[in-house]
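Chemist: kindly return the folded structure for what I paste below:
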Amino acid sequence: MARHDASELAIRLGRQAEAVCRHYLSNGRRQGRYWTVGDVRNTPGRSMFVRLSGPESGPGAAGHWTDAATAEYGDLLDVIREALGLVDFKDVAEEARRFLSLPHPEPDKTRTPTGRAPGMASSGSPEAARRLFAMSQPVGGTLVETYFRNRGITALHETTSLRFHPRCYYRPDEHSPTEIWPAMVASVTDLAGRQTGAHRTWLSPDGSGKAPVKTPRRAMGDLLGHAVRFGVAGRVLAAGEGIETVLSPRMVLPQMPMLAALSAAHLAACRFPATLRRLYVLRDRDPAGDGARNGLIARATSVGIEAIAVSPVAGDFNEDLRWRGVDALRATLKEQLHPEDVSRFMEG
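Modeler: Predicted coordinates:
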């Protein structure tokens, strides 16, 4: 039995693009060389276009689609996943094989020890993270902007690492049904700017806060040593745990490059750019935050980087921003930054 990896399955589906669309996007219709429908979840409408003919791979390939309303795009594997509400790639691949009348791969020959076919992206892989981020849209005018505004954050410059997905799957556990919530999707990148993972924050439908689910924040892909980045690091960089914790100081330090490591453990392990000479560690006031601060400062100092811990008055810098205001946050930071950086980076 030959292997059918993700690329091969997408090509085979593309050869039968119209049949795939008629089956999974039954609320659409053919218009010339395209199948039009409302969206990838088979909503009636005409904003999504699926190519019915073209090369087998690359730009303009048969089966590739774009949603003009949301800027989402993908291939027919994405159509199957979204239309049926599937979560794991193995289920998507199994459904694709069923549609194509392909035999199931023989487990002893085509499965890795993790139970995943070689070449296929698992639901938590870096490839899956890149696909999710690519299918999301810029945050301007979305619930992400509303969510930040409700947390006192209105300066969203240099936030291309953040996107919005209006219908992001959430599964409480492997035994529970899949739910759909809007979500902020953050790109996790390495020092060279390559995306290695993604972080999801599921939001309430009105953007007033996080979604009322057990774990509204989850990461996928390869995170260790990497981060969500805002601005390009040079000689100076600020690093913190959460996205909101990092974006709050940027309200008064708009030009200072910063990163969010997404957890205390990952903050302690984040890697340093070769250009870095001074590192500010944005502390969270809890035992895990203290441990991350101490570990990161020790590592930075050992390689000749000046490391300075910066502490909030409350539990974290977003609490300072929300409950004490921008002016008080500015005063708190001004007392702890190097004078050279106050004059270079601080507004007001």
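
Chemist: C-alpha from now on. contacts and neighbour counts both.
Modeler: Will do.

Chemist: now do the helices in the chain.
Modeler: Counting by DSSP state H, the chain has helices at residues 6-15, 17-24, 76-84, 89-100, 107-110, 126-135, 143-150, 243-247, 264-269, 287-302, 317-324, 326-336, 339-345.

Chemist: wait, which of these is closest to residue 193?
Modeler: helix 126-135 (12.6 Å; C-alpha to C-alpha).

Chemist: so what touches the biggest strand by length in the chain?
Modeler: Across the chain, the longest stretch assigned as strand under DSSP state E is strand 179-189. By C-alpha atoms under 8 Å, 6 or more residues apart in numbering, the surrounding residues in contact with strand 179-189 are 130, 132-133, 136, 143-144, 161-171, 195-205, 211, 223, 226-229.

Chemist: and for comparison, fold this next one:
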Amino acid sequence: MSRHDASELATRLGRQAEAVCREYLPSGRREGRYWMVGDVRNTPGRSMFVRLTGPESGKGAAGKWTDAATSEHGDLLDVIRESCGLIDFREVAEEARRFLSLPHPEPEPAGHNARQTPAPTGSPLAAKRLFSMAQPIAGTLAESYLRNRGITVLHGTRALRFHPRCYYRPEEHSPTQTWPALIASVTDLDGHQTGAHRTWLDPNGFSEATLGKAPIDTPRRAMGDLLGHAVRFGVGGEVLAAGEGIETVLSPRMVLPHMPMLAALSAVHLAAIAFPVDLRRLYVLRDRDPAGDNARQSLIARATGEGIEAIGLTPLRDDFNEDLRELGADAMRAALREQLRPQDVARFMDD
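Modeler: The predicted model follows:
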């Protein structure tokens, strides 16, 4: 990418500076003409400020930021790079284009042998390519699916995308079908994608029987390298909440919108999640079934053995999404308030 192309992307991001901050720096908040946050990696705090208004370039341009504690400074491309844990600038530019809903650049001319090599089925590379082909969930069937499950707080969910025609094969030798799907990125502690999770959706909309999932035998499947990794919402720090399913985790975010959370995607993988180095307190979201209880107990034992305070959070019904759909956010808020540490109620709960 040329310097001109990078400058054009930074300018376009600057025109939507507040929306960029809400997406990539959700631990912060707007104060006047600035977005205040702890640092460019989305740590809670107030030492970094991003200009939300100003000219498109030069001194005081919208999107320019400065961290008063470290004297670091940059533009919104730097925010995307650091908050997403990206290294290759091509990945940064691709993520910026995704946010801006811009088309992919035309590939450079190459010889006839330059055709992209197919990725092995189910591999991390295949997962990464699937996620890159998907689109933001805003205005899609994926957003409708989540809203019908009662999940309307969707800031900080850049790990989720939508694919209108995602391949599905019931069995190895069955014909391939296509269904719309919610695609989730599975990442490691450094933010590098290792896998993907697919929830195939019913194109006819929501029904109580399927809760909006496609009428197929296995509407949820994961691919890639999953062990120890997860679908992440927010950047894990001293406090983190972990659960199995995406909907299970997104439900308590309705009342804890600033608490970092992760979905491990299964009971087995929940028990094996990797801990951030600065983690001090772990909340484990319970699913009321034998596999969920065993995973919760195993994870709590692991965390305690590493000096991490581990606390189980129990839903009123079978899981937190059922609480949200059937009892409402206020009932879930009241139940969680009794189970959280008082300092975390004050810090994370949305009253």
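
Chemist: before we move on, the earlier item: let's see which of the contacts of strand 179-189 of the first structure end up in strands.
Modeler: Counting by DSSP E, the contacts of strand 179-189 of the first structure place 162-170, 195-202, 228-229 in strands.

Chemist: find the nearest non-adjacent residue to the residue nearest to the spatial centre of the second structure, please.
Modeler: Closest to where the C-alpha atoms of the second structure average out (C-alpha atoms, centre = their mean) is residue 159, at 3.2 Å. Nearest residue to residue 159 of the second structure in three dimensions, chain neighbours excluded: residue 185, at 5.1 Å (C-alpha to C-alpha, 6 or more residues apart in numbering).

Chemist: what about the aligned partner of the one you found in the first structure, neighbour count?
Modeler: Using TM-score structural alignment, the partner of residue 185 of the second structure in the first structure is residue 187. Other residues lying near residue 187 of the first structure total 25 when counted by other C-alpha atoms under 10 Å.

Chemist: equivalent analysis for residue 198 of the second structure, please.
Modeler: 26.

Chemist: counterpart of it in the first structure?
Modeler: Alignment note (TM-score structural alignment): residue 198 of the second structure maps to residue 200 of the first structure.

Chemist: what does residue 313 of the second structure give?
Modeler: Under the alignment (TM-score structural alignment), residue 313 of the second structure maps onto residue 310 of the first structure.

Chemist: with residue 253 of the second structure instead?
Modeler: By TM-score structural alignment, residue 253 of the second structure lines up with residue 250.

Chemist: residue 7 of the second structure now?
Modeler: Checking with TM-score structural alignment, residue 7 of the second structure has no match.

Chemist: what strand or helix carries residue 7 of the second structure?
Modeler: Assigned by DSSP states H and E, residue 7 of the second structure belongs to helix 3-15.

Chemist: please report how far the residue nearest to the centre of the second structure lies from residue 192 of the second structure.
Modeler: As judged by C-alpha to C-alpha, to the nearest Å, residue 159 of the second structure and residue 192 of the second structure stand 11 Å apart.

Chemist: one step back: list the buried ones in the helix holding residue 7 of the second structure?
Modeler: 6, 9, 10, 11, 12, 13, 14, 15 (16 or more other C-alpha atoms under 10 Å).

Chemist: do the same with stretch 238-250 of the second structure
Modeler: 239, 240, 241, 242, 243, 244, 245, 246, 247, 248, 249, 250.
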